[in-house]
Structures are given as C-alpha cells and as structure tokens.
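starting from these lines, generate the structure:
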Amino acid sequence: MINQALYRKWRSQSFNDIIGQDHITQTLQNALEMDRIGHAYLFNGPRGTGKTSTARILAKAVNCTGTGKRPCNTCAICRSITEGRQMDLIEIDAASNTSVDDIRDLRDKVGFRPGEVKRKFYIIDETHMLSKSAFNALLKTLEEPPPHVIFVLATTEPEKIPETILSRCQRFDFRRISVEKVAERLAYIMEHEGLKAEKDALLYIARQGSGSMRDSISLLDQLTAYGHDIITLDLVQSVLGTVNQATIQKLVGYLFKRDITVGLALINKVVADGVEPRRFTLAVLEYLRDLLLIMHGQDEVMLGLSVEMAESMRQQTDEISAIDLFHMTKRFSQAVRDFKFGAGETIIPQLPLELAFVDVAINEAQPQVQIQTPVVAAAKPSLTKQSPQRIADTSPIKSQSHQSKHVSKTSSVKLPPPVNDLTVEILRKRWKYILAELRTEGVNFESFFISSAIKSVDIHGHTIYITWRVLGKKWSLEFQSPAMNTPANSIPEPQLSQASSNDTPSVGDDELVKEAMKLGGKFVGREPI
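Next up is the predicted model:
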C-alpha cells in the first residue's frame, strides 16, 4: 500500500479540526443549527489555511444523516465525502478549467438533481483564474441557482473576481495561522504518529510555513522521512538549508559592532557551506525584525521563539538604539527585494547581502540634534516719503510668494544668517522669511503680492521699497525687516499707500483703499497706469 502524505492523512474532517479560523467555523455551525445555509460562499485567504477543507466539511454537515452534532463522520454520506467517492460533490480546479465552455458545461449539469444527498455541492478552487467570459456564464447561475445546489468559490486573490460575482456570495476571509497554533498541531500529529521532535524544532517548522498549515505539515513529513529518532532544531535547519540561530545572532553582533572584516568572512563561509544567499538574507531580516519587536515589548510566544532565545535577544537589544535597528531592518529588507528582482543573479550570488552589511556598517544613523528656533519680533512695514530708485524688475518674487507657508501669530520666525550687503538676489532668496514676518503681525500684504504683478523693488540700506499693480492701480510699500538684519525694536508701524497721481478720487470710491487704510495705510493719491 502506498504511504499517504501527512497533510492528506491529517486533513481536517470536522469543524473542530479547523485551526485558527474560529470566526468562520462558529458562523457556519450557527447557520446549520438555524437552517440558514446560503446558496453561494466565497472563501478567501492564503494557501493552506483550510478553505477547501472547510468547504468539504460544510458539504458533509449539510447532507449528514446522523443525529447530534454535524458532521458525524460515521454515516454513509459523511464517509463517502471523506473517502472522495461522493458523486454529488464536484471539485473544479479553475486554474486548469478557465474557459467559458467549462462553465457552460457546469451550468448545464447544475439542473440535474442530486442522487443520494439533499444538496449538491460545487467547489471551485482558484476561482480568480476564470476568464471574463467564464465569469459571465457563471453569473446567471449564481443569480438564480436551483434550490438543490450550493456553490463554494475558493480564492487567494479576491480582487480579481468581478463585483457582480462577489455581491452574490457570502464572503469569509481565512487568516494566516499563528506559529503557536501550528506548532501545537504539529506536536499532536507527531504524538499520534509515534514520533518525537524538539519543541524548538516544531516552532521553527511553523515559522517556515508562514502561517500555512499544509505547508508546515509537508515540511514535517519531509523531516520524518530523514530517518532520525528525534527531530532536532539542527536537523531541521540542515535539511531545509537554513542557517542556525546562533550563526545569525553572531552575524548581527558583528553588524552592531561595525566589524566589516569578520562579518563578511562569516557571510562567505555560510554561503560556501551551501546555504542559499537569499534565504540567508531573509533569515537575517527576520531576526532583525524580531529584535525590533522584542525591543518594543512584543511577547516571544507571538513571535514563535523559545524563552531562552527571546531572553538572549533582549540582551542583544541593549547594544543598539531603536533608530539604528530600524534602519538596519529597512536596509536588509531592500536586500531581499534585490534578490527577488534579479540583483543576486550574478557570478557573486551573495552580493546583495554583502552590500547591505557593509552599507549598514559604514553608515551609522545620524545623531538626533534638537534645534531651537530663535524668537525674533516680526517686522512691520512703514511708509517714508523718500523717493525710491528703481533697480530691477522682480516678477519672479511673485511666484515665490505662492510657496510661502502659513505661520501663526504666536509662531517664531526662523531667520537666515545675517548679511552685510542687501541685493535683489538676496531678497529673492529670503522673500519667504519676509512674508512670514508680515503674517505674524496680521498684516495681509501677501494677498496683494499673490494677486498682482510686482513692478519694481528698490533697496536703500536695509529699507525695501516695493511697487506693484493690482486692480488697475499702482501701490507702493516701504518696510524694514529683521530678516534683512535690522533690529526689531527700531521698526515703525506698518503703513500702506497708493502711488501719487494727478487724478485723486475720494476714498469712498474704492473698496480696496478702505481695506488698505484698515491695515494702517494712508491714502495720498492715485497714479494712472
């Protein structure tokens, strides 16, 4: 007799056997008790988490003829489904039956009533692989299903399934199974198989399974075939081609000490021993991640670590700061991606790992320096009757005013280094500081600059004269700025005026003039443009 694989031999046969999906099994059992079974279900989740097994158990429970809790697994219907000989349980692999003809054939057969069961079950695995035409053909059946048919669609990528299909199914999301629960199930299997294994070895297998029960049991099956009396952690790491924790811990210790020479030597020794570089890099990344989580109070049980290993890692976290550990984890994550996208497919397969190690070792995290922004009283514009001398057209200043950021009245202004000679070029560079000073005093001159075209800017010492055009009128502003190295206590009150003009209308004719005067301006005349 051919030996059956462990993952098939120990496949879940009742709701109690489904590990880590209590939110789904409890809901389905309640629906059975209330006789509220739907006509279509969508089971979504990672591979090996129990989607197809749950569908088969649901088929047994719906059609079970036994008394008491369903499924009983003893009646003829339950046994026929368990043994895979029930004709009214149809499993379809959508990955190999993607065409519309396959679904049309299914649709034609749906109308036939079941032979010996109450409800016929169709389990469509990898549903997202169906073609668009196949989905359209399936939609009609899901809209108006026969009363004797139940559909279960299983998928790992629900986003590829049309919304019209999703809306007609009850959706259940299967989760990755925790390392602790997978390890407990593996220990249960080992006990009933009459085999022995170290707890650390089972935890390591569960971690390698990445939350998939089927993958973890398959790894266990591979290890039991090795022929040892007991499965140890060293045996698991040797058979799976991974690096033992002591080596990884040693390498990370060299990384913390910035010891490039010894670290690179250890990397090349491990690779020379036959360890696949990408898997080695991934193991280092997982170790750094565990260190980061332990540093922030994560429990070792949730991480699938032994108490001894967790304590050793806690001691190692004392050698590094959180910011350094964060950057190390981020850099090794990039190294894993480099392997994935072909950067490691060179004559030096371990190159991405070596580069990550050296990069982290020579680039220590920048020290955090707290900078205090000096508090300087904001400038206030003032009006003088000194005739300005036009020296340049500064239209680019307008565009820079758009980029200035809002500063509240209580905010301090961060000033640039002082200058001795004030020029238009320096004014352009420091324009945002000047606007910030104006805003701190509640003077809304910035709106004038944004909505108008600046005609000229004249500079005399540390006094700035600005002339601009807005709403067909020409305005001028004169002010002194601490940003231009002027003492704050010598700055007069802000004033705004319109340039002189022979045509001088009354103040009441112009709303803009009224607003300017509210800001402290004085109306002296209007200049035609």
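
going forward, measure contacts between C-alpha atoms and count neighbours the same way
Will do.

quick one, strands of the stretch 351-500 of the chain?
Under the criterion DSSP state E, counting those that start in this stretch, the stretch 351-500 of the chain contains strands at 453-460, 463-470, 473-480, 496-498.

one more to line up against the first:
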Amino acid sequence: MYTALYRAYRPEVFDEILGQDHIVRILKNQIQTDTTSHAYLFCGTRGTGKTTTARILAKGLNCLSEGDRPCGQCSVCREIKEGTFLDVIEIDAASNNGVDNIRELRESVKYPPAAGRKKVYIIDEVHMLSTGAFNALLKTLEEPPEYVVFILATTEPHKLPATILSRCMRLDFKRVPENVLIGGMSEICQKKGIQVSDSALRIIAANADGSVRDGLSILDQCISGGDTKVDASDVLEFLGASGEETFVELTDLIRKKRTSDAIVLVAQALADGKDVRQFMRDWVNHYRNLLMTKFIKNPQEIINMSVENIDRIRRQSETIELTEINQGILELSRTINEAKWSTQPRILLELAIVKLSSVSAGRTPIMGMTSERMISSEPAGSQGYYGKPAGSPLQNATSGSPGESSVSEIGHAPDEDGNKAAPEPKDYDRIWKAVFEDGEASKGSFYIVGSGAALTSIEEHSFTVTVRSGHVKAYAERNRELLETLMERHTGKKRSMKIAETGAGAASMESEASMEDIAQEAEKLLGVNVEIK
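Predicted structure coming up:
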C-alpha cells in the first residue's frame, strides 16, 4: 500500500523538524534538564508540525537512550512511531468532544504508565471541545499526577477558554519559510530519484503557504503520474494555475483596451482546465509582482520566480502606471471576495475585465477609487457644494449626448490663435465639485477642502483656491500635489495652486460651511466629540 509523502517522511527526531527551531531548542533543553512542563499548548496553522512535534516530545519523555533523546531507534521510539505504545494516547477532540469523553480521560489518568516513564495525552484540535468538556478538564489539567503530561494542539487558540490557556505552556508554530520548504522537498526528491526543477519547487512552496503537509501533498500529486522529471509547467497543470506569460499578455490587453481579446484569452485558459478562482488569485499576484519590481532593484527573493519571468514582469512594470496597478489589485481583490459566495465566479471575472478595460480606456483612476465611481454621472439639476446648480462632474464617455460636455473638456475650446482657453468663471463650481469628489474618493478627510474652500480663479499658469480659515489652508497646503493633479485632470493643463484667505481681497464664497458644520462632519467621520475653541 502506498504511503503519502507527508506520512512517509514525517520527522522522527527533533533535528528533522522543519522551520520550528525556536520550539525545538526549548523542548530539547527541557528534556535534557528534566524540566518539562505538565501541560503544553501547541498553536499554529495547519501542516506546521504540531502533532508531529507532540509525538517526538512523547518519544523524548520515554526514550531508552542514554544520549540525545529521542533516538528514534529504541523499542519505545519505534512503538510510538507505529502507534502501539500504551502510554501515549492520542485523542481527536473533533469527534470526542463531550463531557463523557473527558470523564473517561480523567479516570484513565489515575493509572500509572504501563511501560514508559511518562503517560502522554495528545489532544488534537482541542478547540473543538464543548464548554462542559473544558470545565471537566480544568482540575486535571492544572494538577495532574507527576507521571502525566498533556499536549494540546490547535489551529484556533482564540477559541480556548482563558482558564485552559493559563494552565498550559504555550508554543506558537510559525509558517515554514519557502526556502526551508524547498530544501526539504529537494531532499525527498533526491531520495526518490526524481528530478524536480528549482522553478517547480518554488511554485509548490509558494502554493503551500507555509504548510509542510500542503507542500508535500502538492509534490505527491505532481510525481504520482510516474514521471521522473517535473518542471514548472507540470506543477501549474496539476494546480490548475496559469503561467506568468498568460498574465503578462492579459494585463497588456487590458491596458490596450482590447476587451474582447482579453476575455477570449481567459476563456482559453479556463478551457484548459484552470480553476477560475485560482486564476484570479494568480492575476492579483501578478499585479503585486509588478508593484514589487517597480520599487525593488533585485526582487528575486520576494517574488520567488525564475529570472526569466522576473525580467518579463520588470519590462511590463516599466510601462505601466502605479495607479493602474492599484486599480487592478483593488478590482480583482473585490471580485475574489465576491466569488467566494458565487456559483458563477467566471462571470464576475469577465465583468472585472470589462471594468478594468473601461478604466484604461478612460482617464487614469485616483488611488483607492472604484471603477463604478469613475464612470458615474449626476442627474441634471443637482446642486453644487455652494448652492449653485452643478453639471455632471464626469459624463459617461460613451453617452455622446448632444449639447453636453464633460468637466475634463471645459476650457479646451481653442481661441482665435489655436490656443486652449482657460475655463470660464461660470464653470468654476462644476470643476471644483468634480475635484472634490475625486479627492474624497482618494482621501476620506478631503471633505475639509470641499466644505471650507472654493475655486475662485483660473489663470494661464495657476489657479486660486480661497479658504475660510487657517486650518483649511494648512490642509490644502499638505495636499497641494493632489489638488494640482486633480485640477490638471479636469482642466487639461498643469497649473500651480495659489491659496488665498477670505478677507484678503479674494472673491467671497457663497453659502460657506460654518465651523459648526465642519465640526459635525468631523464628529460623524471620527466618532468623537469635537469642541470649537
């Protein structure tokens, strides 16, 4: 009968445990100095070695060797490995979680070890015990007989009562680093005579997400076909994932507004058996890789990819804007979250492609702004922030309604000499409203500018914002770069910002928000009382 890799190559002594050196050091020292605790709590994510370490600790407490314990060779160590040693009792709390089960355990604790020095109880998934079972265990866990050791293992320590936590020595198992996983899997492949490429091992380790068991399960799947050679394409095929070249091409199609070609490319990938949710996760990771290569000179260790793929990503990152990367990550992350509960995740992915293509076809998004916000429009006749009728801040580019112009086109009509004229004063409120909405989507505190300032002048190379107070002036100064960028977007020309205060000769603002209004808005936003002094 075939034995799975994670069982066949389970560590038998402390030195074989991967990635938990801090715990191994503690336990080895306690065994050598005979200072072991009466109760341990092993916490950590799945597949990090909690149960395996518990068994090795049980071996160390009962090992017959005179040297380092456990030796892994004596009769006690072999019996514990085979699960036949009478004094090591493993309990699955998921299926034995009642009060009666714990009462039976308490009765068995009274009897001394039959063959070893210590009687060890390993309770796996201990967080599954009922409240009554926890209460029944408390006294025994606090003061067990000197020959009894409890080892509790759980992936969710927050579900344990504080009374249990306080009675145990807690040891937290970390996710195993990818380079450690790669080294461990490489040794196993050498023992089995299988050639696995470094890129294949990196992909397996990345998908294992710090779990040794998950990594070995994926490796087991990859070599189960009988091949003696495994490369990256084989691993991607087993995982239902796509190669990096697919996401490079897909991202380029999005940027070139070739929506139909992008949807066809995804359809081809899914037709090859790729999992749609995995595809979305891999695409988000591609955008993350673009972000890393944009800021990090040597991203090999962070990205965990072949040099060739990193070069492909770097070339693409040099041509893509940071705002596009941001929008891709936000849109796909939202789609992945919705796909968890959907029976049609493919449709959500295709919708995300259409949205991202539409954003690329329009103006560049502001960081943090959703695609729905960018293509929205206001009903006619809505009021501006200062009581004036305001037009649509951003008309739908595909509407083509006659007689209407978007804010971004204001002031673009050429004069007699062919130069683009500055916007008319009648358009100032419309422009400022659009700037305010975009800024508010980027920064929640941007309402301070909208309620305490107004656009009062647009010159050839500058524009003037009139503020009501020094507080608003300071805020506008801190956000100068963002305001100038937004104004450029809505007027079509780069201008520097001038700030004027009311009473300093600037035009007065109509229907100014009072400090009380600002305080009320701040209270709603921050959830605290704001006093005006």
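
can I get the strands of the stretch 351-500 of structure 1 in CSV with mean neighbour count?
Output for the strands of the stretch 351-500 of structure 1, formatted as CSV (neighbours: other CA atoms under 10 Å):
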stretch, mean neighbour count
strand 453-460, 19
strand 463-470, 19
strand 473-480, 22
strand 496-498, 23
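
out of those strands, which is closest to residue 123 of structure 1?
strand 453-460 (70.9 Å; CA to CA).

residues in structure 2 aligned with that closest one?
On structure 2, no counterpart of strand 453-460 of structure 1 exists by TM-score structural alignment.

tell me where the stretch 51-200 of structure 2 has strands.
With DSSP E, counting those that start in this stretch as the criterion, the stretch 51-200 of structure 2 has strands spanning 88-92, 119-124, 148-154, 169-172, 195-196.

among those strands, which comes closest to residue 518 of structure 2?
Ranking these by proximity to residue 518 of structure 2 (CA to CA) places strand 169-172 first, at 47.8 Å.

which other residues reach that closest one?
For strand 169-172 of structure 2, contacts defined as CA atoms under 8 Å, 6 or more residues apart in numbering pick out 23, 37, 39, 40, 41, 42, 43, 44.

are any of those residues buried, and which?
Taking 16 or more other CA atoms under 10 Å as the criterion, what is buried in the contacts of strand 169-172 of structure 2 is 23, 39, 40, 41, 42, 43, 44.

report the two of the residues you listed separated the most.
39 and 44 (16.8 Å).

now distance to residue 146 of structure 1 too, for the strands of the stretch 351-500 of structure 1, in CSV please.
Shown next, in CSV, are the strands of the stretch 351-500 of structure 1 (distance: least, CA to CA, whole Å):
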stretch, distance to residue 146 of structure 1
strand 453-460, 74
strand 463-470, 75
strand 473-480, 80
strand 496-498, 83
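
just so I know, which of these lies nearest residue 295 of structure 1?
strand 473-480 (53.4 Å).

could you give the angle of the closest one to strand 463-470?
Between the axes of strand 473-480 of structure 1 and strand 463-470, defined by axes from the mean of the first three to the mean of the last three CA atoms, to 10 degrees, the angle is 160 degrees.

mind giving me the packing neighbours of strand 473-480 of structure 1?
If contacts are counted by 3 or more CA pairs under 8 Å, 6 or more residues apart in numbering; DSSP states H and E, strand 473-480 of structure 1 sits against strand 463-470, strand 496-498.

using a markdown table, lay out the ones you listed together with distance to residue 221 of structure 1.
Converted to a markdown table, these look like this (distance: least, CA to CA, whole Å):
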| stretch | distance to residue 221 of structure 1 |
| --- | --- |
| strand 463-470 | 82 |
| strand 496-498 | 87 |
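
among the ones you listed, which comes closest to residue 250 of structure 1?
Nearest to residue 250 of structure 1, of those and by CA to CA, is strand 463-470 at 64.9 Å.

elements contacting that closest one?
So strand 463-470 of structure 1, by 3+ CA pairs under 8 Å, 6+ apart, packs with strand 453-460, strand 473-480.

quick one on the thing from earlier: what's the closest of the helices and strands packed on strand 473-480 of structure 1 to residue 224 of structure 1?
strand 463-470 (85.8 Å).

how far off centre is the closest one?
Computed by CA atoms, centre = their mean, to the nearest Å, the chain-centroid distance of strand 463-470 of structure 1 equals 50 Å.

go on, stretch 120-135 of structure 1?
Distance, centroid of stretch 120-135 of structure 1 to centroid of chain: 30 Å (CA atoms, centre = their mean).

structure 2: matching residues for that one?
Using TM-score structural alignment, stretch 120-135 of structure 1 lines up with residues 119-134 of structure 2.

which residues touch the matching stretch?
Residues outside stretch 119-134 of structure 2 that contact it (CA under 8 Å, 6+ apart) are 51, 54, 58, 87-94, 96-102, 112-113, 147-157, 159-161, 164.

that older thread, among the contacts of strand 169-172 of structure 2, which one sits closest to residue 294 of structure 2?
Using CA to CA, these come closest to residue 294 of structure 2 at residue 44, 33.8 Å.

so which of the strands of the stretch 351-500 of structure 1 gets nearest residue 282 of structure 1?
Among the strands of the stretch 351-500 of structure 1, strand 453-460 comes nearest to residue 282 of structure 1, with 58.9 Å by CA to CA.
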